[in-house]
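Colleague: Sequence first, then the predicted structure, then my questions.
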Amino acid sequence: MNAHLSFEDGWKVLEQGILTCSKILEGSTGTRPTVAEYMNCYDCAYRMAVQTTSYCEEMYNGYRATLAESVRALVLPHLMHKRDDYLLRQLEKMWSNYCIMVKCISGFFNYLDRCFVEQRKLPCLEDTAATSFFSTVFSFFSHEVSEALLTLIRQERDGSNVDMDILMVIMRGICRSEVKSFMRNAVVQDTYAYYSRKSSEWIVQYPLQDYLAMVQDCMEKETMRLISYLHIPEGDSTELCLKVVSAPLMQMYDSYAREKQIGGQLLLQTYKTVEDDLLARCNRLTIDSGVDNSSGSYME
């Protein structure tokens, strides 16, 4: 029967395996543990998990902390003094290398992922690794990274050619991490601000029936956009779009229509048939009348 393995002794073995794999972060994809080294790390983690004095929690926390330290040491220096597209390209490169590294390291802790994590209902090792990466990156570069991502989303929305591969790879990674809530709020706020600006432009630029048709079109496109970027169910995306797309656009429509009536300039009768149909559809997209219509309420 194997003797008791202390956490300190066992973790030294695992740290050495992690150190070998961490060279992948710098692009050395050929630098991986040998089969013997890999099995030694796996056996070590397994013993520490199943022996009488189990160290599952310590290994889980050590895995998370060690990965975060790897990101601080090997990823952050590559992001220094970079902005916009250059920053995102470097971030995507480092994240892709990191994913290869994590796939290798997670194999050491396979038993931990299958048993301890599932029993405790903790984030799986891959999601924990994503948090270690993006939480560390955002702790230093949250403004730079989020603004670069939001800029790409705005450009894509306006029809510009953007590198969708980079955008989607990074957003998928973020959505696996605890940074997801931060980025979701940033996207929601930016989308609301975008359509608030557009509403004042479009209401004077287009006939009212065209404006209402644009509300419907924007709702449909933004619903799919938020599903894609934020990895949320369609129902949640539709609800968000009610707050950040339909609300500012329809508020502007209502305000403009009231002003026209107050000034004695009734809507042209030729608009009426089309308008009634479109308005009925758009009203189904608006928030319940009991909700506060102030702009702040749509950001909650």
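Modeller: Arrived safely.

Colleague: CA atoms for contacts and neighbours, from now on please.
Modeller: Will do.

Colleague: Surely L76 and F138 touch.
Modeller: No. The pair L76 / F138 is not scored as a contact, 10.1 Å apart, by C-alpha atoms under 8 Å.

Colleague: The residue nearest to Y111 when sequence neighbours are not counted: what's it in contact with?
Modeller: Distances taken as C-alpha to C-alpha, 6 or more residues apart in numbering put Y46 closest to Y111, at 6.3 Å, once the chain neighbours are dropped. For Y46, the contacting residues are 109, 111-112, taking C-alpha atoms under 8 Å, 6 or more residues apart in numbering as the criterion.

Colleague: neighbour-wise, which of those residues leads?
Modeller: Neighbour count (other C-alpha atoms under 10 Å) singles out L112 as the most crowded of these, with 25 neighbours.

Colleague: any idea how far stretch 143-157 is from the chain center?
Modeller: Mean-position distance between stretch 143-157 and its chain equals 12 Å (C-alpha atoms, centre = their mean, to the nearest Å).

Colleague: Quick check: buried residues in that stretch?
Modeller: When neighbours are counted by 16 or more other C-alpha atoms under 10 Å, the buried residues of stretch 143-157 are found to be 145-154.

Colleague: take a look at this one as well, against the first:
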Amino acid sequence: MRRTDREETLLTYATEKSIETGEIPLEEGWEKLRENGICVLVDILQGNASDRRPFGNKGYVSLYTISYRMCSNAGLYDHSKALYDRTKDEIEHVLQHYVVPELNKNKYADEGNAILNKFSHHWENHKVFVKWMQQLFRHLDNGYIANSSISTITSVGLKLFFDIVFVQFKAEVRESLLNAIDTERDGINIDQDLLRSCVEVFPVMGLSSKCTTLKTVQSALNTQPDLSVYESDLEISLLKRTSDYYARKSRVWLEDQTTPEYLTRAEMALKAERNRVKRYLHPSTQSKLLCACEQELLQKYKGPLINHDQSGLRSLLAEDRNEDLRRMFNLFRRLADGLSPMALMTKKFVQSEGNKLLQERRDLIHSLKSKGRKLSSNDPDLIDQLMTLHSKMSRLVLELFDNEAQFQRALREAFQEVMNADTTSDDSNVELLVVHTDRILSGKLKLDEEEVENRLEHCIQLFQFVSDKDLYAELYRERLAKRLLSKKYTSIHAEKSMIVKMKTQQGAPFTTKLEGMVNDFTVGSYQLSLFNSFSFLS
């Protein structure tokens, strides 16, 4: 029968029954509902009908009117319980006679995604089927079911899918899902929509296995899920397969690739896993999935990767491989103690570079000594080189390592060692630093005001690492006195600026004598200028 003819017949029947005051007999009414409603819907979902719209407006209104009239009279004429039970039986019948046999055919199919395709197909159909069953008998939810404290039609429909389909086929579906995910990890495209449809079932089943008050299928999909089924029947196995997969991959990558190449692969893998969660896994899986990846890709091999002779952190620092350094930092910061070995290696690198500069000066001193000559303390090279090294590493820690405390400490400890390791007993780093500062403040370097301030800032940065600050203060006072007495200074402003920097580092007592010297000189100069002015006027 064509849909339009069926609708007209139903409408006539429903209208006549509405006018009459008598009951709609159970078997008569059920036959109308089943033949013109449930069977039509099943045929469409099974693909046996060309019209994908189950009912027109007239058809739906007529079916609902019939079912409502069968339950609207109290006493002997109220068929609510019978309709509720038969609705449940129809849903169970469809699952047992249509869904289970077809899934059994594909249970051991050679095609990798056969079971997933069928499982997804029947799940999507089941959602539509339950939706329409709830629509046809919605009045039961609002009346009989609410008054009897029993499961709603939606809850019944989803629970039946759990009991009849999900429990029977979850193992095969899970295995096919995990195989498909590994296939995607190998770089082969898969149907992500298919996986999303299949994965969706697991959290919904957790809710459906316990909740009896679900109003609609959509509300079941939107309600905060019960993840117990998802976690026990999918997530645990997913995490195990993920660990196994990346355990295999990491061993191969470690043997064949440099540290930057390996970390690039690891970064791409973590990004892919995040996208995987976004596309078809439950959001709650992300942190656990990434943790499993990080354990296999990073935690197990952080030592070999960081300390690799040819391409580890030391090489990256030496070669200014900023992009690779940033990647290493971003990856290892994800681990509980991932930055500690990086900070330690950074400290060793800075110590090595600093000690190399000290050794070069020792070699130069020895070479000149063998020729009967002596290297002047005015030679600026070492302090300039140490300033350059500190500036470079400070910028690296700030920009690439987010100024993280462990790297700040590593840089500080490294420079403390270097700055307090004199090249020879007669060649003190403290004296070299004081002399270098004197060259800036005495105007010997021909710098403008901004350059002077910048150089002084570099000096104070090295000053903070000096252990014997009393010696520094003594030598600095001697040089300051000479500059003031000989009037060979860049500016009083620059002198005061340097003293303020030392005061900030060490406190007021440290600079009391220096401030007194500058103040006395300033006052004396002012009084002398007054005297000269007075003498001129006289």
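Modeller: Looks like it arrived, so ask away. The structure presented is a predicted model; accordingly, all values stated were derived computationally and were not measured.

Colleague: care to give me the TM-score?
Modeller: The TM-score (TM-score structural alignment, normalised by the length of structure 1) is 0.68; 272 aligned residues with a C-alpha RMSD of 4.5 Å.

Colleague: Would you convert the contacts of Y46 of structure 1 into CSV that also reports secondary structure and distance to L242 of structure 1?
Modeller: Supplementary listing: the contacts of Y46 of structure 1 in CSV, determined by DSSP: H, G, I helix; E, B strand; the rest coil; distance: C-alpha to C-alpha, whole Å:
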residue, secondary structure, distance to L242 of structure 1
F109, helix, 43
Y111, helix, 44
L112, helix, 42
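
Colleague: Can I get the residues you listed in CSV including distance to Q265 of structure 1?
Modeller: Formatted as CSV, those follow (distance: C-alpha to C-alpha, whole Å):
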residue, distance to Q265 of structure 1
F109, 72
Y111, 73
L112, 71
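
Colleague: Find the helix or strand that the counterpart of T151 of structure 1 in structure 2 is a member of.
Modeller: For T151 of structure 1, the aligned residue in structure 2 is N179 (criterion: TM-score structural alignment). With secondary structure defined by DSSP states H and E, N179 of structure 2 is part of helix 167-185.

Colleague: and that helix, how far from structure 1 on average?
Modeller: Superposed on structure 1, helix 167-185 of structure 2 shows a mean distance of 1.9 Å to its aligned residues (mean C-alpha distance after the TM-score superposition for structure 1).

Colleague: report the angle between the axes of the helix or strand following that helix and helix 167-185?
Modeller: Going down the chain from helix 167-185 of structure 2, the next helix or strand is helix 192-208, by DSSP H and E. In terms of direction (axes from the mean of the first three to the mean of the last three C-alpha atoms, to 10 degrees), helix 192-208 of structure 2 departs from helix 167-185 by 140 degrees.

Colleague: which parts of helix 192-208 of structure 2 are buried?
Modeller: Of the residues in helix 192-208 of structure 2, those buried (16+ other C-alpha under 10 Å) are 194-208.

Colleague: Now do L207 of structure 2 against A473 of structure 2, distance only.
Modeller: Between L207 of structure 2 and A473 of structure 2 the computed distance is 75 Å (C-alpha to C-alpha, to the nearest Å).

Colleague: show me the contacts for D158 of structure 1.
Modeller: Residues in contact with D158 of structure 1, defined by C-alpha under 8 Å, 6+ apart, are absent; none qualify.

Colleague: do the same with D127 of structure 1
Modeller: For D127 of structure 1, the residues meeting the contact criterion (C-alpha under 8 Å, 6+ apart) are 176-177.
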